[in-house]
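> any chance you could fold what I've pasted below:
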Amino acid sequence: MTLIAIRNLGVTLGNPLFSNLNLVVNSGDRIGLVAANGRGKSTLLACITGALEPSEGEITKARGLTIGHVAQNVPAALSDTPFYDAVLQALPADQAESESWRVDVVLESLEVSEVMRGRPLKQLSGGWQRLAMIARSWVTEPDVLLLDEPTNHLDLEKIAQLESWLNALPRDVPVILSSHDRAFLDATTNRTLFLRPEQSPVFALPYSRARAALDEIDAAEARRYERDMKTAEQLRKQAAKLNNIGINSGSDLLVVKTKQLKQRAEKLEDAAKPAHLERSAGAIRLANRGTHAKVLVTLDDTAVTTPDGTLLFKTGRQFICQDDRIVLLGLNGAGKSRLVTMLKQAIERPEAAPNGIKATPSLVLGYGDQALADLADRDTPIGTIIRRFDVGDQRARALLAGAGMTVDMQAKPIGQLSGGQKARLGMLVLRLTEPNFYLLDEPTNHLDIEGQEALENQLMAHEASCLLVSHDRSFVRAVGNRFWQIEKKRLVQVESPEGFFASVAG
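Below is the predicted model of the structure:
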């Protein structure tokens, strides 16, 4: 049954975000919406809800259709509201009074504890706030559910929980979700829409298979374009040759033939369409200054504790060696970020290194945390680059432009940049630091799929030694060559992350 029909839809905000978009949403559809940061995903969802008027085209909805829309941000008016009340308030007043049990049903399905239900949203982590917004939408029993970046701020346990929850929804309720989490898209969708400025292809496949099909189409179009342009060039050369002969011989027949060849060349050139080239949101490049040391960090049964001294786990005797790309696995609260903090301290301040951690003196650290706390909100990108690194104004502007920062963005306070823009600025800072060892805590947060793949490629190409924490399963699988897991208060090496992923999924 068709619930939503989108015909020739387009939105232009300065530049076209998308155009000629055609999509039919049927019962049972689970549609993954894929595009780079700032390329129209949230805009399309807003058009579907009716909150934004498209520049062209139309959206037809089934009579009486109700839509649940979970945006990326929590409304400021709800920040002081307890979790339970925030969900209850989504119901009409009469229904909230007589059917509050609906809230309990939804919260139980999302495994929200009694303690969590009573806490104000502003006291909750970003992940719990996301679940609260999803619960607010679902409690109204919408006919269609729209989710905008639902895995933002979720740890791996909650992502697995959300996957299970989505897959358990009634199959007749279509879901359209935008996400940069490739594994999540594969687990929860059966169709994929790639938003593009000119033509937005749709595949009846989950993300990875759809991406492979799209790459084949793009490659075929590139070959066709190259072939057509080469043929047109040959026709023009033949025309020029015949034209010279015709002029010298006075042959009208050759002049006519020349004109025909030129017309054929023009027709080919006019019809030929270049293959789609994704406009980059900004290059991600890393550096690796290298080191002669084989062992970079030694952990000698280090006790990893909370700041108040509570033991989280012991490391045993472990080594981080050159060319290692170690992924640290563990449940939320197991102590992953705490170990990263201790390693950072040992490298930057060896005289104050925690007991049992020894870093080689030649290490130059490239550190990135998930909050990008190293970037001051009041500073500007141009100010950050000029003050931290030995580059002048012109060079700094060129570097920022290469990272996707327009002239206007370069002068904005960093606190006003989007998450994706801040993430790319953070990557530029890492590159200019020229480290030989990276400590990365959730480095793919706020990066779109293009950015994630670029980071993967850079870590591999530069043979960068690193220890990283990430809930992005695709990133972990692509980058890691060693895996440490925290279990039963011990740090152990495992062959692959798959056992941990399976245990989290339950």
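> use CA for all of it now, contacts and neighbours both
Noted.
> contacting residues around Met229?
Leu268, Glu269, Ala272 (C-alpha atoms under 8 Å, 6 or more residues apart in numbering).
> here is the second sequence; please produce its structure so I can put it next to the first one:
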Amino acid sequence: MALISLRDVGVVTPRPLFQDLTLGIGPGDRIGLVAGNGAGKTTLLRCIAGLAQLDRGSITVSHGAVVAHVQQDVPEAWHALPLQEVVRRALPPAEREQEGWRVGLVLDEFETPEDLRARPLAALSGGWQRLALLARAWVTQPDALLLDEPTNHLDGERLAWLEGWIRGAAARTPMLVASHDRAFLDACTTRTLFLRPGASRLYAHPYAKARHLLEADDAAQDRRHARDAREVERLRRHAGALRNVGVNSGSDLLQKKSMQLRDRAERLEQTLRPAHAEKAGEIRLASRGTHARVLLGLRDVTVRAPDGRALFRIGRLDLRQGDRVVLQGRNGVGKSQLIALLRRAAAGEEPGVKLGPGLVLGHAAQGMAHLPEDATPHRLVAAHAGIGDGRATSLLAGAGLGVEMHHRPIGRLSPGQKARLGLLALRLAAPNLYLLDEPTNHVDIPGQERLEAELLAQEATCVLVSHDRSFARTVGTRFLLIEAGTLRDVTDTPAAASR
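All right, here's what the predicted structure looks like:
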């Protein structure tokens, strides 16, 4: 029996996101929710959680059932609170004193180090902030979970823990999981819902097999659409010919048959439904040439935290043209700090680093935090040499940013929109060395695949941090593990090296 029932639900304003969606979520269901950026995944989760309104249809939750919603972002009001207090406040006020012991049990279950529990949430890594949100949900003893991008910012160790927890302790708790992480979806889900503005598709399989079936169904629908469109055209031609003959000969019978054929053509035309086509913007890169074989050479360099603490040492590291280096290690070991050091080195501000001739750097920070939040996308793009207003508008539209976003402050864009804008800015810089810190966070699956294809097609040289195993396996040529204060080459796969 379904714990949560959706019947003919839809959100169609200010534009269609989904409609006529009917779905039951019951014990043991772990449904992967897949769609492009801005296509309605978060909206659907919020509607089920009672935080947003449907335009049509109904959602029914079994009487007394607790449905916990794990959102993507940490509210600013929680930043100063200790982790354990953030979790405790998920309990009803009347239960916090007598039931507060449950907080410790959940934090133990989540393998939370003691020294983290009293730290303010803002002082924790993005991965532990994500797990704090999940702990808040779990401490309420929910009957169902709604998870919105639960793997963002998790390192390999925490991601492996999350997958084991979902398949183990939480296996019988119904879940609807919105995610762009292909490997995670395959590891943890039992069914897949592809959310679409028209007819959404549900398959009784994890992501990879479900996508294969979806592509086959879409291809079959395209063939039916083409066949029926040809039949409509044939009926119209035949009806027109019969009408002409009927008029010229004065035959009422032929004119009646002509009208019948036209009616058949109109009824068939109303059923024509081409397969859904993703309308996500393109992701393209550009890479300028260089004759240098080694773009950066590091000798006896210590990577430090912002407060000056030594994190790890690099004895020798050469970044050669064509290297696509994936940095691995737990959250907090210094992957992002190495990216920051390389940026300073490219500006000539770091001793112990030798620059190759003609080095041009392109950088994308986590969450595209390097983008100026007060600027607008149009101003940012138009500022590049040789790009006027018209070209800027065209480039932004091609990247999937609607015209209503072009003059909106960047700080007000969604994470997915910022990601696409940041990747467009990278393309315009045309670097020969890319520094990419979690570039696929908030980028939908089609966007991830386009970015992979571009990095390979451009034979780009890059240093990247990514916890997306599918992305790292596809693009990486070298894997460097930061562990126990050192950096070393590893030959394991991304999943194995991060355990």
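> sorry, back to before: closest one of the contacts of Met229 of the first structure to Arg397 of the first structure?
Ala272 (36.4 Å; C-alpha to C-alpha).
> excluding its backbone neighbours, what's nearest that closest one?
Nearest-residue entry for Ala272 of the first structure: Tyr225, 5.7 Å, with adjacent residues in sequence omitted and distances by C-alpha to C-alpha, 6 or more residues apart in numbering.
> measure the one you found to Ile217 of the first structure for me?
12 Å (C-alpha to C-alpha, to the nearest Å).
> list the contacts for the closest residue to His153 of the first structure other than its chain neighbours?
Spatial nearest neighbour of His153 of the first structure, excluding adjacent residues (C-alpha to C-alpha, 6+ apart): Gly127 at 4.7 Å. Listed by C-alpha under 8 Å, 6+ apart, the contact set of Gly127 of the first structure reads Thr151, Asn152, His153, Leu154, Asp155, Lys158.
> doesn't Ala419 of the second structure fall inside a strand?
No. Under DSSP: H, G, I helix; E, B strand; the rest coil, Ala419 of the second structure falls outside any strand and is assigned helix.
> alignment lookup: it to the first structure.
Matched by TM-score structural alignment, Ala419 of the second structure corresponds to Ala423 in the first structure.
> so which of Tyr225 and Ile217 of the first structure has more stuff around it?
Tyr225 (19 against 14; other C-alpha atoms under 10 Å).
> and Ile59 of the second structure, how far from Gly402 of the second structure?
Remark: distance between Ile59 of the second structure and Gly402 of the second structure (C-alpha to C-alpha) = 31 Å.
> of those two, who's got more company?
Between Ile59 of the second structure and Gly402, Ile59 has the larger neighbour count (other C-alpha under 10 Å), namely 19 against 13.
> chain neighbours aside, what residue packs nearest to that one?
Leaving aside its sequence neighbours, Ile59 of the second structure sits nearest to Leu6 (C-alpha to C-alpha, 6+ apart; 4.6 Å).
> related to what we said a few turns ago, among the contacts of Gly127 of the first structure, who's most crowded?
Among the contacts of Gly127 of the first structure, Thr151 has the most neighbours (other C-alpha under 10 Å), with 27 neighbours.
> assess the claim that that one and Ser178 are in contact.
No. Thr151 of the first structure is beyond contact range of Ser178, at 9.5 Å (criterion: C-alpha atoms under 8 Å).
> which stretches in the stretch 1-150 of the first structure count as helices?
Counting by DSSP state H, counting those that start in this stretch, the stretch 1-150 of the first structure has these helices, from start to end: 41-49, 83-88, 93-98, 101-109, 114-117, 126-138.
> need these in CSV with distance to Leu375 of the first structure, can you?
Below are these laid out as CSV (distance: least, C-alpha to C-alpha, whole Å):
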stretch, distance to Leu375 of the first structure
helix 41-49, 26
helix 83-88, 31
helix 93-98, 44
helix 101-109, 36
helix 114-117, 31
helix 126-138, 20
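> if you compare the ones you listed, which one is most tucked away?
For the helices of the stretch 1-150 of the first structure, the largest average neighbour count (mean count of other C-alpha atoms under 10 Å) is found in helix 83-88, namely a mean of 24.
> measure the residue nearest the centre of the first structure to Tyr207 of the first structure for me?
In the first structure, the residue lying closest to the centroid (C-alpha atoms, centre = their mean) is Asp448, at 2.8 Å. Asp448 of the first structure sits at a distance of 14 Å from Tyr207 of the first structure (criterion: C-alpha to C-alpha).
> repeat for Ala478 of the first structure
16 Å.
> so for the two, which sits in the more crowded spot?
For Ala478 of the first structure versus Tyr207, neighbours defined as other C-alpha under 10 Å are more numerous around Tyr207 (28 against 12).
> name the nearest residue to that one, sequence neighbours excluded.
Residue nearest to Tyr207 of the first structure in three dimensions, not counting chain neighbours: Asp186, with 5.4 Å by C-alpha to C-alpha, 6+ apart.
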